[in-house]
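Q: Turn this into a structure:
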Amino acid sequence: MTATLIPATLAFREDGTPFSPTFGDVYHSPSGAFEQADFVFLKGNDLPERWQKQRIFTVLETGFGLGVNFLTTWAAWRADPARCERLHFVSVEKHPFAREDLRAVLATVTAQAPRSEFAALAQQLAQAWPMLVPGTHRLEFEGGRVTLTLTFGDAVEALPKMWLRADAIYLDGFAPAKNPELWSPAIFKALARVAGEGATFATWSSAGDVKRALEQNGFEFRKTPGFSGKWAMLTGRFAPRWRVRRYEPPMPMPLAERHAVVIGAGLAGSALVERLAARGWRVTLLERHSAPAFEASGNPAGVFHPLISRDDSSASRITRAGFLYALQRWAALDALGHAPTRSHAGLLHLATDDESRAVSAALASFGYPNEFVHGVDREQAQALAGVELAQGGWFYPLGGAIDPASLCRAQIAAASAYSGAQVETRYGVPVGKLERNGDAWQVFDDKGTLITQAGAVIFANAHDAARAAALDFAPTRSVRGQLTLVDESTLAALRVPVIGDGYAVPLDGGVTLAGATYEVDDTNLDLRAPGHVENLERVALMLPELAAAAEPSTGWRGRVALRCVASDRMPMIGQLGDETAARQDAQRLSGAWPLDLPRTPGLYGAFAFGSRGLVWAALGAELIASQLEGEPWPLERELAEQIDPARFLQRALRQRSL
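A: Take a look at the predicted model:
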């Protein structure tokens, strides 16, 4: 179970310096927050000189606090004409401030800043500040050129789960005597796992335990005069004289040209096109149908919401991260003038079975903020829904429904509009097979004609992905889902989507979308009367007024689509395993972990999203783009391994079934 977040308490000392009652220490030197950040962390890591003329530069920080180090780094990047193309700043915070408290404390701190621009940057940070739920949050600034990856949680637990290659390390936090866990050997061991070759570090602390931990984990240090008369601080670099880690941190994929082929223009494929184009990639999108979002992504509406479980399972954590990241990406599309069609009034989840009733009863103990989710009784739920309901449950204020096709079109349009974008969309092109040619993959159609070639190919074509990628260890199945459209009923007053044992979504014109059937291994696309009856009966258990709805003389309207699901109900996102190489080395790999597995160079997958494509697609696209670029991953490595397409290959190796 993920620990409940305890927010920081807003407090100040008599001299106006922000202070933590929890740790009994100040957040920065009374001589100046931004001056201290510049002296200790930027100059201590030879910045901005070290990031100049680099494409990507990554800073890792051990304690975010007020965000002063991030703001100082961001301001230095903005002021540097020779700056790196993309700046990543990764940090962890056990006790984050609530948004309004952060806004208030930064207003006080920036009032004393040496430059006026810090106030404007602080406002942007406060505006983008995530809600206080555990896990990793990805925030983008400067059109994505400055990315803040922020993990809310205990650094001792969070840092070992991060996956990145750090170029500079900011060792910050409350004093070792006040917060010894943040300076413990486990922290320095985690830093040694992700420090890049030649990575530097800096810290204001020169405590003996800190120096010993640095040396034990492969860091060289030197003492220099500290800030504002402080006797000493430490700077240095990662230069191990012996092997200190099993795996090397991620590197960008070596490519002659950053060109990727994306196969499939549904939710997964269109998100990939947008995320890659935003990074300046040339993208060729191939779709066998005549337009995007032709299959399951073409349903009239889909619901989006997190997943709440009593044990905060991996599925819940991944879905929470995907939901929050999707909201950010959709807001960015809105700002670019490519707004998808979606609702903004929230979503109700009714407690319709024993498991959901147990979740509802335990919801208050999870400590989630009300803006994320809160429980509602039957009367409160009815007031939100505008119709009679059979029970209460919980409410997601930021959940809702979206037109998936409008989202796909918005992402492709946004990708094509980026400065320097090179996006080619080719519809009506079925992919038959791939062949390796040197360092590139050649893509052929179903008649054997060469379509295109590129160093990277990403399969986002659901049911066809395993076939086209020639995967044996990708146990996916087709699930038939039939929707029902209800015209002119008492449910026309429904204000928000309602889910539980089925779902009901209000559409324009008083139409209600009810669904959906779940028929495994049934690929028939014909509408069936029993499917409509099943949909309406299940939804009527939640919305009793639907029981009185009369069947139209022409019969119920609806739509059938096929979902692609893996046997464990988790998506397949990331680099594909090399099954041929694994077979040849099966004995050695019998105890393999995901990072031990051989991978097929340049082949990736984003498929088997089931019914959660709306909340998984954007995060999955960001993860694959990060893997291609060697950037920090947007979620914890252990969660990425839960959705790794090679996980079934790993299980086969461990079971010695190869």
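Q: CA atoms for contacts and neighbours, from now on please.
A: Fine.
Q: Between the two ends of stretch 570-583, how far is it?
A: 24 Å (Cα to Cα, to the nearest Å).
Q: what does that stretch rub up against?
A: Stretch 570-583 is contacted by residues 315, 471-473, 565-566, 589, 597-600, 602-610, 620, 623-624, 627, 640, 642-646, 649, 653, 658 when judged by Cα atoms under 8 Å, 6 or more residues apart in numbering.
Q: just stretch 348-356 next, same as before
A: For stretch 348-356, the surrounding residues in contact (Cα under 8 Å, 6+ apart) are 357, 360, 381, 385, 391-396, 496-501, 542.
Q: Just these: which are in strands?
A: Under the assignment DSSP state E, the contacts of stretch 348-356 contribute 393-396, 498-500 to strands.
Q: Would you mind writing the ChimeraX command to select the buried ones in those?
A: To isolate the buried subset of the ones in strands among the contacts of stretch 348-356 in ChimeraX, counting by 16 or more other Cα atoms under 10 Å, use the following:
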select :393,394,395,396,498,499,500
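Q: Among the ones in strands among the contacts of stretch 348-356, which pair sits farthest apart?
A: Spatial extent of the ones in strands among the contacts of stretch 348-356 (Cα to Cα) is set by the pair Y396 and G500 at 13.1 Å.
Q: Would you do the same for the sequence below? I want to compare the two.
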Amino acid sequence: RWLGLCEAARPQACGALVCAQSESQAHVQRQALVRLGFPEGWVRWLDPVQAGLQAGAGVPWGGLWFPGALRVCPGELIAALLGLPGVTRRPAAVDSLAQVADGGWSLRDAEGREVGRADRVVVANALRARTLLADLVTVERLPVLSGLTPLAGQVSLYPAGASDVPRCVLSGHGYCLPPRDGWGVVGSTYRPDVAEAVADEAGHRDILARVQGWVAARDIPWLGRGEAVGWAGWRAATRDHLPLIGAVPDRPGLWLACAYGSRGLSWSALAGDLIGAWLDGEPVPAERELVRRIGLR
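A: Okay, here's the model as predicted:
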């Protein structure tokens, strides 16, 4: 669906290489491909020479090549999605939710004033979902909410000039993206138990150390050179790294979609499809076991 957006927001086909981190992991990757029998047009194994040619940078142990993988630019993509017909944004902070006597939900601010009303509400505010639902659902009814964990992290952006290396997404212990508009991106850090999400020099060093362990950094001319620019933010994650998507128990018309961790765009797109299917009584576009695992268990 995103491929029909304007050019700036449209995902770009570049492929992705999930790089093995050791010879033993490379063996496991090869075994998995044989056992699962996926079509080669979707994923195939590349040995170190093949992987290096594909990426334009040395990859010591090879990896899994996904030729159809896409990369997106979140700022442009999100702006385009928010501008689609049917999407309305209202600048208001919702502090509480209250059931309406004749059905539906009233959205209220910190002073208790109603800022909106709807038959159906999807709570999609990451870690703040715990606070917003605290007066409506007990921990016993929704224990998984108590396990939501905040994880801070940063990415590093380096001036890449005219370089086009790597030529695909490289993923391993961290990741490295093909340059765009003169900038290369590498990530990311995971910082539990911190008060702030900040981008700092320690984070830049951590990211470099992660990536340099499984890719030949000398082949990427911009990596670790020049002055890095940092971006930091928060993730909301569960213990099993799966999201929470489903109807809130015993609260008709109230839904939850959060805990996307590091995969917000992917999971949020699926959450929209799932909740839309449930609301309209359509077949659910996901495997039964996955739906069970991401439910509000």
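Q: Which of the contacts of stretch 570-583 of the first structure fall in strands?
A: Secondary structure from DSSP E places 565-566, 599-600, 602-607 of the contacts of stretch 570-583 of the first structure in strands.
Q: Buried ones among those?
A: Buried subset of those (neighbour count, 16+ other Cα under 10 Å): 565-566, 599, 602-607.
Q: For the stretch 101-250 of the first structure, which segments count as helices?
A: With DSSP state H, counting those that start in this stretch as the criterion, the stretch 101-250 of the first structure has helices at 117-128, 155-158, 185-194, 208-216.
Q: all helices for the stretch 351-500 of the first structure, in order.
A: Going by DSSP H, counting those that start in this stretch, the stretch 351-500 of the first structure shows helices at 354-362, 378-385, 404-417, 465-468.
Q: right, so those helices: which one is the most enclosed?
A: Mean neighbour counts were compared across the helices of the stretch 351-500 of the first structure using mean count of other Cα atoms under 10 Å; the top stretch is helix 404-417, at a mean of 23.
Q: re earlier: max pairwise distance over the buried ones among the ones in strands among the contacts of stretch 570-583 of the first structure: which two?
A: Using Cα to Cα, these span at most 23.5 Å, a distance reached by V565 and G602.
Q: how far away is the counterpart of A529 of the first structure in the second structure from D240 of the second structure?
A: Superposed on the second structure with TM-score structural alignment, A529 of the first structure falls opposite E201. The gap separating E201 of the second structure from D240 of the second structure is 30 Å, by Cα to Cα.
Q: need the contact list for S478 of the first structure.
A: Counting by Cα under 8 Å, 6+ apart, S478 of the first structure touches 463, 520-523, 562-565.
Q: redo that, cut-off 6 Å
A: Going by Cα atoms under 6 Å, 6 or more residues apart in numbering, S478 of the first structure touches 521, 563-564.
Q: could you give the angle of the top helix by length along the first structure to helix 404-417?
A: Identified as the longest helix of the first structure according to DSSP state H is helix 314-335. Angle, helix 314-335 of the first structure to helix 404-417, by axes from the mean of the first three to the mean of the last three Cα atoms, to 10 degrees: 60 degrees.
Q: Quick one: list the elements packing against helix 314-335 of the first structure.
A: On a contact count with 3 or more Cα pairs under 6 Å, 6 or more residues apart in numbering; DSSP states H and E, helix 314-335 of the first structure meets helix 613-629.
Q: Could you rerun that using 8 Å?
A: Applying 3 or more Cα pairs under 8 Å, 6 or more residues apart in numbering; DSSP states H and E, one finds that helix 314-335 of the first structure contacts strand 135-141, helix 404-417, helix 613-629, helix 637-642.
Q: out of those, which comes closest to G196 of the first structure?
A: Closest of those to G196 of the first structure is helix 613-629, at 14.6 Å (criterion: Cα to Cα).
Q: if we look at that closest one, which residues are touching it?
A: If you take Cα under 8 Å, 6+ apart as the criterion, helix 613-629 of the first structure is touched by 250-253, 267-268, 271-272, 275-276, 302-306, 319, 321-323, 325-326, 329, 404, 573-575, 604, 606, 609, 632-635.
Q: Quick one: buried ones out of those residues?
A: Among those, those scoring as buried are 250-251, 267-268, 271-272, 275-276, 302-306, 319, 321-323, 325-326, 329, 404, 573-575, 604, 606, 609, 632-635 (criterion: 16+ other Cα under 10 Å).
Q: Distance-wise, check the nearest residue to G261 of the second structure once chain neighbours are set aside relative to V169 of the second structure.
A: Take G261 of the second structure and drop its neighbours on the chain: the residue closest to it by Cα to Cα, 6 or more residues apart in numbering is A237, 4.6 Å away. According to Cα to Cα, A237 of the second structure and V169 of the second structure sit 24 Å apart.
Q: next one: R210 of the second structure
A: Distance of R210 of the second structure to V169 of the second structure, given as Cα to Cα: 15 Å.
Q: quick one, which of the two is more surrounded?
A: Under the criterion of other Cα atoms under 10 Å, the comparison of R210 of the second structure against V169 puts V169 first, with 22 against 18.
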